[in-house]
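# Sequence first, predicted coordinates after that:
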Amino acid sequence: MYDEFKQKCSMNKDTYCEQSKKQSIAVEEACCEQSKKQRKLLERRLEKKIHRSHSDNSLSLSHDEKKPRKN
């Protein structure tokens, strides 16, 4: 009887371990997917900021060029 109980416990333990492994893998994959999406959003925002700053710089340069030079 004890052996039967022990066998059931070990089977349950294996099943539990398998389930928790699957669950942790699923959670990890979800986190990775979410971080990938966040990274893409941040990259897009940075690209927009860089693009804006370049266009601002070019505008300010052209504005500076129009100023009369002091000798």
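Now that the structure is in, tell me what you want to look at.

# Could you use CA atoms for every contact and neighbour count after this?
Will do.

# Count the neighbours of Asp64 for me.
11 (other Cα atoms under 10 Å).

# Show me what the host helix or strand of it is packed up against.
Under the criterion of DSSP states H and E, Asp64 resides in helix 2-66. Applying 3 or more Cα pairs under 8 Å, 6 or more residues apart in numbering; DSSP states H and E, we find helix 2-66 packed against no helix or strand.

# okay, now the one to match up with it:
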Amino acid sequence: MARDLDGSYQPNAKARKQQEKDLRRMEFRRAIESYSEQRQLLRDIVDYPELRDITVWQVSAAASPKNAPQSR
């Protein structure tokens, strides 16, 4: 691990590439989990005829972290 005189970590190229790879892997995993949760929610609401018009896009918009209230 390369450290500057002030003690901050400066990753080398190999470490940076691994970090980027890990970030992409986590984004992919989150996308899979989100898709799985959306499908489960749609399966859960299939028994309610008044909710049958809800689409995957509406579910994903409601479950999106962007739409969640931010705590300060």
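Cool, the structure landed. Predicted, not measured: the structure shown is a model, and the values here were computed from it.

# Got a TM-score for the two of them?
Superposed pair, TM-score by TM-score structural alignment, normalised by the length of structure 1: 0.51. Supporting alignment: 40 aligned residues with a Cα RMSD of 1.7 Å.

# Give me the distance between the equivalent of Ser35 of structure 1 over in structure 2 and Pro11 of structure 2.
Taking TM-score structural alignment as the criterion, the aligned counterpart of Ser35 of structure 1 in structure 2 is Ile45. Distance, Ile45 of structure 2 to Pro11 of structure 2, by Cα to Cα, to the nearest Å: 47 Å.

# Repeat that for Gln58 of structure 2.
Distance from Gln58 of structure 2 to Pro11 of structure 2, by Cα to Cα: 41 Å.

# swap in Glu27 of structure 2?
In terms of Cα to Cα, Glu27 of structure 2 sits 21 Å off from Pro11 of structure 2.

# and what of Ser60 of structure 2?
36 Å.

# Report the central residue of structure 1.
Ser35 (1.8 Å; Cα atoms, centre = their mean).

# How far does stretch 43-57 of structure 2 stretch from one end to the other?
Stretch 43-57 of structure 2: ends 15 Å apart by Cα to Cα.

# repeat for stretch 45-57 of structure 2
So stretch 45-57 of structure 2: terminal residues 15 Å apart, Cα to Cα.
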